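1. My questions concern the predicted model and sequence given below.
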Amino acid sequence: MSGAVEPAIREGGPAPRAGTRQWAALAVLMLPVLLVAVDNTVLSFAVPALSLELAPSGTQLLWIVDIYSLMLAGLLVTMGGLGDRLGRRRLLLVGGAGFGLVSILAAYATSPELLVAARALLGVFGAMLMPSTLSLLRSIFLDPGQRRLAIAVWSSAFAGGAALGPILGGWLLEHFWWGSVFLVNVPVMVLLLVFGPLLLPESRDPAPGPFDLVSVGLSLAAMLPVVYGVKALAKSGASPEALLCLAAGVLFAVLFTRRQLRRPTPLLDLRLFRDRMFSVAVASNLLSVFALVGFLFFVSQYLQLVLGLSPVEAGVRLLPGLLAQVAAALLAVLLARHIRVPILISAGLLAAAFGYVIAVGLPVDGGAARLVLAFAVLGAGVGLAETLTNDAIVGAVPPARAGGAAAISETAYELGAALGTAVLGSVLIAVYQRDLVVPTGVPGEDAESARETIAGAQSAAAGLPTELATTLMDNARAAFVHGMSVTSAIGVAIMAITGISAAVLLRRRRG
């Protein structure tokens, strides 16, 4: 089975059910998902240590953090189409080998430029991993009920990786050097390369058509400027650079769309969006991630910079929310047997809105328990909605075209993450900067640093007299918490509108 293309389903007959070997293959597919999720969160803990050792400039540090997601998002469509043609297992194993080797390069980087290059390559190989895992699930689990359960387990790996990242990163940095956060990738990739050829079947589109290099170029020209522009908006507001990137990305996206709709065998089948369930599922998927990442943008800062918890303590406080996300993903499979899927998707989105409701008006002191509850409700809603939307996306296509559908799902994920930080993060920073009162006596450079972020205020306070430092931090915490409340209120509105819209648009669909 390890070298075979997925079997054909007898016309009119029931889909074959997965056995022990297929469920073991699912465990293998969870490895790269877990790893990419850990990699998304663990680096933030290593930034202070690597900054001291490599001394990057401010621009270099931004590229070290951002280049990974930029390359990952930009190449997902290309890699989805490539997997359909060359074979998804083959692309997954190539991506795994490259990810492991480049992780070693990143761990022992001796200059900022080398680390930026390594992070870029990690994004390239990461783009090979993600569409391949979801599209292989579509090929391995042909029974709809089993496929939904497999996707729930696959989705839970994202939450598990996000939970493990802060705790693992904090522990590693307490015992080892900053490069250790990259070396954890290596043993996981070794397991993938050992068991992948044994347990994963090969699958590809039997009649994919020619590989359209023009479409590849247009997809890159659309995605890279859009993701970069969104990140630039989050950092510096509506600057000419950010707006120019967004405009260029939109222009190339229009050209890409027109080309795909005219070709008989497109790189990305955008005709799928004519199906209302598919299009609503993609939008709901994007906005679920938007809600989760936007919330995570301020929750870690609140726990560490407002309440004064250590990174490990803050990571532990996030566990209930991430466990709730896992539990809701698995519960979605049982609920979908008795409740219509559109109702469940809408319910998940509205639960995410209610999580934001709980976060509105958090106090400056003693709000940890309430924040944990808010994140648990939000995580449960996102876990419920994401499992069913991912299932709807990959279930809308035959197994042969699963790579394209998986690429759409993963692209929605990456755009949702970028927009969550850009939109909600920008609102939070804007309110903080408007409300912060810098006390008289703070030197000009320190005052400017404090006005940028609450982390800058903490850094400025470290060099001030005790009374002045206390006043500055009290004002900074109050301004930040007010920004959280405004941001949460916007999150409530966006997710409530999304949940209600999903219910209205899908009200006539069955099953």
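-> That came through fine.
2. okay, CA-based contacts and neighbour counts for the rest of this
-> Fine.
3. okay, now residue 101: neighbour count?
-> Number of residues near residue 101 (other CA atoms under 10 Å) recorded here: 17.
4. Next, the contact list for it, please.
-> Applying CA atoms under 8 Å, 6 or more residues apart in numbering, one finds that residue 101 lies in contact with residue 186.
5. how far away is it from residue 94?
-> 11 Å (CA to CA, to the nearest Å).
6. Repeat that for residue 381.
-> Distance from residue 381 to residue 94, by CA to CA: 35 Å.
7. Equivalent analysis for residue 113, please.
-> Distance from residue 113 to residue 94, counting by CA to CA: 25 Å.
8. same deal with residue 100?
-> Separation of residue 100 from residue 94 (CA to CA) stands at 10 Å.
9. More neighbours: these two, which one.
-> A count of neighbours by other CA under 10 Å puts residue 100 above the other of residue 100 and residue 94, at 22 against 15.
10. wait, doesn't that one sit right on residue 193?
-> No - applying CA atoms under 8 Å as the test, residue 100 and residue 193 come out as separate, 10.0 Å apart.
11. take the one below as the second:
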Amino acid sequence: MAGTDRAARAPDATHRPGRWLALSVLVLAVLLVAVDATVLGLATPFLSEDLKPSGTQLLWIGDIYSFVIAGLLVTMGSLGDRIGRKKLLLTGAVAFGAVSVLNAYATSPEMMIAARALLGVAGATLMPATLALIRNIFHDPRERSVAIGIWGAAASAGAAVGPVVGGFLLEHFWWGSVFLINLPVMAVLVLVGVRLLPESRNPAPGPWDPASVVLSLVGIVGVVYAIKEAAAYGLRWDIAAAAVTGVVARSSASSADS
């Protein structure tokens, strides 16, 4: 009889209450991270009029966000394994909202580039944490497959939605509004996440090498900087040095990972 009771309760234990609401918030966060990669497209003329960036600076404003996310995704996933994915997600959401304000009110091209880079750091905490938490929320394999499919669709759709959202906001507000839309979404993520998201961490996390992370970022930034500067000003010794530094740093990071 006791065995029957346990068997009857087992399916219920795999269905966490509020799991679909939790998924909707996680998916919205991922969608917003993807939107921020392309939302500046239509805002570029207005941003250029206010901040007056050079051609190279304008390219960095558009690209640095995605570069930082790409360089930190694996590292932030490993960090979440150690400190807890829920903790990393909520911390990243707060940081994403705060840095969005810094982006919206940037007063110089240099400040805008730095703010976009920081936004990329915060975005890199959200992507792996949301996916890892889906695995902990949905224990039923079929439900988990559906949830991951929705997550992937949102991540892919965000890039396409960005220009649409940017165009709508620019029609009614100034260019900084494309960043301020992040605030209510991140506020909802924190409020709902505190109540509904489970905490999880890897009991036996693999090695974490911060030096490789730094080398990887230096490699990406160094090579891209050299390409952009060489295209604008021609090949100079400092540009060649940046390219060599980037290649060496990236090779060192790859060797350390292997």
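-> Everything's here; your move. It should be emphasised that the depicted structure is a prediction, and the values quoted were computed from it without experimental measurement.
12. Tell me the residue in structure 1 aligned with residue 138 of structure 2.
-> In structure 1, the residue paired with residue 138 of structure 2 is residue 141, using TM-score structural alignment.
13. got a list of what its match touches?
-> 17-18, 22, 147, 150.
14. can you tell me which of the residues you listed are in helices?
-> The helices, defined by DSSP state H, take in 22, 147, 150 from the contacts of residue 141 of structure 1.
15. Can you tell me the closest non-neighbouring residue to the second one?
-> With CA to CA, 6 or more residues apart in numbering as the measure, residue 141 is the residue that lies nearest to residue 147 of structure 1, at 4.9 Å, once sequence neighbours are left out.
16. Repeat that for residue 242 of structure 2.
-> Leaving out its chain neighbours, the residue that sits closest to residue 242 of structure 2 by CA to CA, 6+ apart is residue 222, at 5.2 Å.
17. That neighbour touches residue 245, doesn't it?
-> Yes - with contact defined as CA under 8 Å, residue 222 of structure 2 and residue 245 form a contacting pair (6.5 Å).
18. neighbours of the counterpart of residue 69 of structure 2 in structure 1, just the number please.
-> Here residue 69 of structure 2 is matched to residue 72 in structure 1, going by TM-score structural alignment. The local packing of residue 72 of structure 1 (other CA under 10 Å) involves 27 other residues.
19. need the helices for structure 2, in chain order.
-> Along structure 2, counting by DSSP H, helices occupy 2-13, 19-38, 44-51, 55-83, 85-104, 109-137, 141-172, 177-180, 182-196, 210-233, 237-257.
20. Just put these in CSV and tack on distance to residue 204 of structure 2.
-> Formatted as CSV, the helices of structure 2 follow (distance: least, CA to CA, whole Å):
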stretch, distance to residue 204 of structure 2
helix 2-13, 25
helix 19-38, 25
helix 44-51, 45
helix 55-83, 9
helix 85-104, 14
helix 109-137, 15
helix 141-172, 23
helix 177-180, 38
helix 182-196, 25
helix 210-233, 18
helix 237-257, 18
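21. so which of these comes closest to residue 202 of structure 2?
-> helix 55-83 (4.7 Å; CA to CA).
22. Check the mean deviation of the closest one from structure 1.
-> Compared with structure 1 after fitting, helix 55-83 of structure 2 has a mean deviation of 1.6 Å; criterion: mean CA distance after the TM-score superposition for structure 1.
23. any idea how far the residue lying closest to residue 433 of structure 1 once chain neighbours are set aside lies from residue 184 of structure 1?
-> Leaving aside its chain neighbours, residue 433 of structure 1 sits nearest to residue 451 (5.5 Å; criterion: CA to CA, 6+ apart). Counting by CA to CA, the separation of residue 451 of structure 1 from residue 184 of structure 1 is 37 Å.
24. Can you get me a residue count around the residue in structure 2 that residue 220 of structure 1 lines up against?
-> Alignment note (TM-score structural alignment): residue 220 of structure 1 maps to residue 214 of structure 2. Counted with other CA under 10 Å, the neighbours of residue 214 of structure 2 add up to 15.
25. swap in residue 258 of structure 1?
-> So residue 258 of structure 1, with other CA under 10 Å, has 12 neighbours.
26. Same question for residue 55 of structure 2.
-> 13.
27. Which position in structure 1 pairs with it?
-> For residue 55 of structure 2, the aligned residue in structure 1 is residue 58 (criterion: TM-score structural alignment).
28. Kindly report the same for residue 40 of structure 2.
-> Aligned counterpart of residue 40 of structure 2 in structure 1: residue 43 (TM-score structural alignment).
29. so that match touches residue 181, yeah?
-> Yes - Residue 43 of structure 1 lies in contact with residue 181 (CA under 8 Å); the separation is 6.9 Å.
30. Overlap in contacts, those two.
-> Joint contacts of residue 43 of structure 1 and residue 181 (CA under 8 Å, 6+ apart) are residue 169.
31. who has more neighbours, the two?
-> Neighbour totals were compared for residue 43 of structure 1 and residue 181, and residue 181 leads with 25 against 20 (other CA under 10 Å).
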